[in-house]
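K.L.:
missing the sequence, but the structure's below:
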């Protein structure tokens, strides 16, 4: 056995052991530490993420908060739905189901929610940020104010002060969470767009040093700093006694824009898995029976190559499941079906190779030559069929993303990952195993190779 082949086998073994360990349900945290200092360099939760049908989650109904009799256009509701989806995805939640219901409602289903209050606070608010001219007034965080944006309100009680809005969140270019250099408390850094917004902020701060420019979110004061100097470049920070979570929520609201229509929460409830535990167990059992049946067929029909293909199939499954954890992928029943389907396609690649080998052996080729020619001639068929599947997965993913069919997206993602890993399994792992066994020269009878 050559040194290069030994290195390849060692690499496969390391990948296989690491993937099997990571794929185990009991492996929930991946931590890398510095061996010299013991300091944690990297730590991440790698638990399997289950979808709403497998794990349950949060069900929220939002309704347009507009005067009675006011109609809300379908375009505005759809825009609100898209903004809510972006906000939720920014929290790290995958495959939420968000749909417009009727003329004025949006239904949100989020799988596996750990902190419902934090999630609702992030997507439920309108997210309208205003920088207002408060003059010399003393405003405190949490105080509700009336502003002239988008238009001066007509039904304000007599004596209520209406503040002028200088700039809004629509003028922002970026927003990010940071820490105050002196107090080390969480703050939200912002940068206005170049051009008119930055120029407007520069002129206002230059002409109003010593006055208050309050920062207001959804007509509620976040902070009311006194202008101490001109802001020339459109950058600044928002302070408001934030926790890290609340600062992150504000950042998401600012980054992904204000909702085009105010919404109020009319229903919140925690829902159980739409599929019972018994249904999930039966589905997993059916998948295991299918995989075992295929493995037995490969062993009986292709003999030694079939045994090697089964070993490669174990590595294939472990690598795929590990990727589901690392990316991560939210597993729904449809996603599991996509993974099982990809197992069949991985086996199909091996069948194409082995059948080519058998043809070459029947024509009188040696074992080594038959293996080389079999892999070479089967490659175009494997490549074209898998690329065709990947194109279909891309179309399904686009369809799911465009029309809010997250179940279709989950199926497409797991199938695509499985197909990509099958390239590695069939063309690299199975080939290395087979060439290694042939190179030992101890199993030379053609019967062992299915002929």
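P.N.:
Great, that's in hand. Just so it is clear, the model here is predicted, and its values are computed rather than measured.
K.L.:
going by C-alpha atoms from here, please, whenever you check contacts or count neighbours.
P.N.:
Noted.
K.L.:
quick one, strands of the stretch 201-350 of the chain?
P.N.:
Using DSSP state E, counting those that start in this stretch, the strands of the stretch 201-350 of the chain run over residues 212-217, 220-223, 235-238, 263-271, 330-331.
K.L.:
please apply the same query to the stretch 1-150 of the chain.
P.N.:
Using DSSP E, counting those that start in this stretch, the strands of the stretch 1-150 of the chain run over residues 29-33, 40-45, 49-50, 57-64, 97-101, 105-111, 129-135, 146-147.
K.L.:
what about residue 436, distance to residue 113?
P.N.:
48 Å (Cα to Cα, to the nearest Å).
K.L.:
my error: substitute residue 376 in the last question.
P.N.:
49 Å.
K.L.:
the more surrounded of those two?
P.N.:
residue 113 (17 against 13; other Cα atoms under 10 Å).
K.L.:
contact partners for the residue nearest to the more buried one when sequence neighbours are not counted?
P.N.:
Computed as Cα to Cα, 6 or more residues apart in numbering, the closest residue to residue 113 that is not its neighbour in sequence is residue 57, at 5.6 Å. Contact analysis of residue 57 by Cα atoms under 8 Å, 6 or more residues apart in numbering lists 109, 110, 111, 112, 113, 270, 271, 272, 273.
K.L.:
which one is residue 51 nearest to, not counting chain neighbours?
P.N.:
Nearest to residue 51 is residue 332, by Cα to Cα, 6+ apart, at 4.8 Å.
K.L.:
ok, the one you found touching residue 50?
P.N.:
Yes: between residue 332 and residue 50 there is a contact under Cα atoms under 8 Å: 6.2 Å.
K.L.:
between those two, which is the more surrounded one?
P.N.:
Comparing residue 332 with residue 50 by other Cα under 10 Å, the one with more neighbours is residue 332, at 24 against 21.
K.L.:
try this one side by side with the last:
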């Protein structure tokens, strides 16, 4: 009787935990100072679901290798800053190939205005408080993060060309006595305003002031980007209406519902109690995927939904392998409890091998793919990990608790 009570307690505990997580996902939670929004409000929708615009720019340069990578990285920083200033949500800015940058702007109303704002040439100026220009981006030869010898504090080092060095020397000579600032302006926004302590005659200056390595790197990148002589050509643009995105989402959800219903019916009719356990594990799988997406701040796209549906199939496939093994063990005369232990043990290597090979494919897609392909790969890898956990841990715990409860003795209820 003790074993029976323990088995029932474990089974009910798992059901209660999954039910509580499901309620939180659907309705949210607001209790004792803890506030969790419903999952649907926390998952960001991508361009193909929400509608918007995407544009691909190509660098017009003959540079290669590290120098080209440096140019692309600096330009991405400028694009990101401009997009943030537009107040747009869930932008995607990624490198595509060697010379291209892909920008996705979900929810954009005025596509042309947004593209013009993002793609215009960066304007960097060093100006005085009265608005007069000292030097511009074309006079900046380099900008990088260095560290003080005495304190190891990160600072930003600047180097100007000959014309810029002379103009900067004249300006700093006038400003040093009053320790007035020079404003560094990018696209009409002040990104830094260092005060001048001394005349800088040699065209080499430093900017200090409680920087972290990250903030100093960002400032150095922005200054360098404003001085880039590289033009970017708009080579591809497409607008997706919100209606198209909404219809695509509805069609995907409808297809997923039909597939899940058919799947649940098959598992219940063919495997019975193990099929019921698989359905519970499937709910746990969906919850793990959803909460992981929210925590990561990931963006859901149509390729991501496709990967999700694929990983659902893999999660069920893992359960099917286990259940078939359990049926074989029961037919060989073993008890239900022994068959469950043996079935999971023998099926584990097959499940792990199949999932690892698919995970490797996901890693390859992520590293060599771009845009939507990366989204598909991320969703696939998350789905594989979640499916492994639910099949090997949750399904096993539920089946063992049922066998330990000793309430089902008929082997036919296990599909045997």
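P.N.:
That came through fine. Note that the structure is a prediction, hence the values are computed from the model and not measured.
K.L.:
report the TM-score for the pair.
P.N.:
Here the superposed chains carry a TM-score of 0.71, computed using TM-score structural alignment, normalised by the length of the second structure; 380 aligned residues with a Cα RMSD of 4.9 Å.
K.L.:
what's around residue 132 of the second structure, how many residues?
P.N.:
Residue 132 of the second structure has 10 neighbouring residues, counting by other Cα under 10 Å.
K.L.:
separation between it and residue 174 of the second structure?
P.N.:
Distance of residue 132 of the second structure to residue 174 of the second structure, computed by Cα to Cα: 13 Å.
K.L.:
what do these two both touch?
P.N.:
Counting by Cα under 8 Å, 6+ apart, residue 132 of the second structure and residue 174 have no contacts in common.
K.L.:
sec struct for the equivalent of residue 374 of the first structure over in the second structure, please.
P.N.:
For residue 374 of the first structure, the aligned residue in the second structure is residue 343 (criterion: TM-score structural alignment). Classification of residue 343 of the second structure using DSSP: H, G, I helix; E, B strand; the rest coil returns helix.
K.L.:
farthest pair in the contacts of residue 57 of the first structure?
P.N.:
113 and 273 (12.5 Å; Cα to Cα).
K.L.:
that older thread, what about the strands of the stretch 201-350 of the first structure, which gets the closest to residue 370 of the first structure?
P.N.:
Taking Cα to Cα, strand 330-331 is the member of the strands of the stretch 201-350 of the first structure nearest to residue 370 of the first structure, at 40.6 Å.
K.L.:
and the strands of the stretch 201-350 of the first structure as JSON lines, adding mean neighbour count and distance to residue 130 of the first structure?
P.N.:
JSON lines is the format used below for those (neighbours: other Cα atoms under 10 Å; distance: least, Cα to Cα, whole Å):
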{"stretch": "strand 212-217", "mean neighbour count": "25", "distance to residue 130 of the first structure": "5"}
{"stretch": "strand 220-223", "mean neighbour count": "21", "distance to residue 130 of the first structure": "9"}
{"stretch": "strand 235-238", "mean neighbour count": "17", "distance to residue 130 of the first structure": "12"}
{"stretch": "strand 263-271", "mean neighbour count": "15", "distance to residue 130 of the first structure": "18"}
{"stretch": "strand 330-331", "mean neighbour count": "26", "distance to residue 130 of the first structure": "37"}
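K.L.:
kindly reformat those as CSV containing distance to residue 84 of the first structure.
P.N.:
Shown next, in CSV, are the strands of the stretch 201-350 of the first structure (distance: least, Cα to Cα, whole Å):
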stretch, distance to residue 84 of the first structure
strand 212-217, 17
strand 220-223, 21
strand 235-238, 23
strand 263-271, 11
strand 330-331, 19
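K.L.:
closest to residue 18 of the first structure out of those strands?
P.N.:
Checking the strands of the stretch 201-350 of the first structure against residue 18 of the first structure by Cα to Cα gives strand 330-331 as the closest, at 21.1 Å.
K.L.:
does the closest one pack against any helices or strands, and if so which?
P.N.:
strand 49-50 (3 or more Cα pairs under 8 Å, 6 or more residues apart in numbering; DSSP states H and E).
K.L.:
just how off-centre is the strand it packs on within its chain?
P.N.:
Here strand 49-50 of the first structure is found 11 Å from its chain centre; the criterion is Cα atoms, centre = their mean, to the nearest Å.
K.L.:
wait, residue 258 of the first structure sits on residue 126?
P.N.:
Yes: at 5.6 Å, residue 258 of the first structure counts as touching residue 126 under the criterion of Cα under 8 Å.
K.L.:
please tell me I have it right and residue 184 of the second structure contacts residue 207.
P.N.:
No: counting by Cα under 8 Å, residue 184 of the second structure does not reach residue 207; the two are 10.7 Å apart.
K.L.:
which residue of the second structure is paired with residue 447 of the first structure in the alignment?
P.N.:
Following TM-score structural alignment, the counterpart assigned to residue 447 of the first structure within the second structure is residue 412.
K.L.:
do you know how far that match is from residue 264 of the second structure?
P.N.:
Noted for residue 412 of the second structure: a distance of 19 Å to residue 264 of the second structure, by Cα to Cα.
K.L.:
so the two - more neighbours on which side?
P.N.:
Set residue 412 of the second structure next to residue 264 and count neighbours by other Cα under 10 Å: residue 264 wins out with 17 against 13.
K.L.:
what's the neighbour count on the closest residue to the more buried one other than its chain neighbours?
P.N.:
In space, and not counting its chain neighbours, residue 264 of the second structure is closest to residue 279: 6.4 Å by Cα to Cα, 6+ apart. Neighbourhood size, residue 279 of the second structure [other Cα under 10 Å]: 21.
K.L.:
translate residue 279 of the second structure into the numbering of the first structure.
P.N.:
Using TM-score structural alignment, the equivalent of residue 279 of the second structure in the first structure is residue 310.
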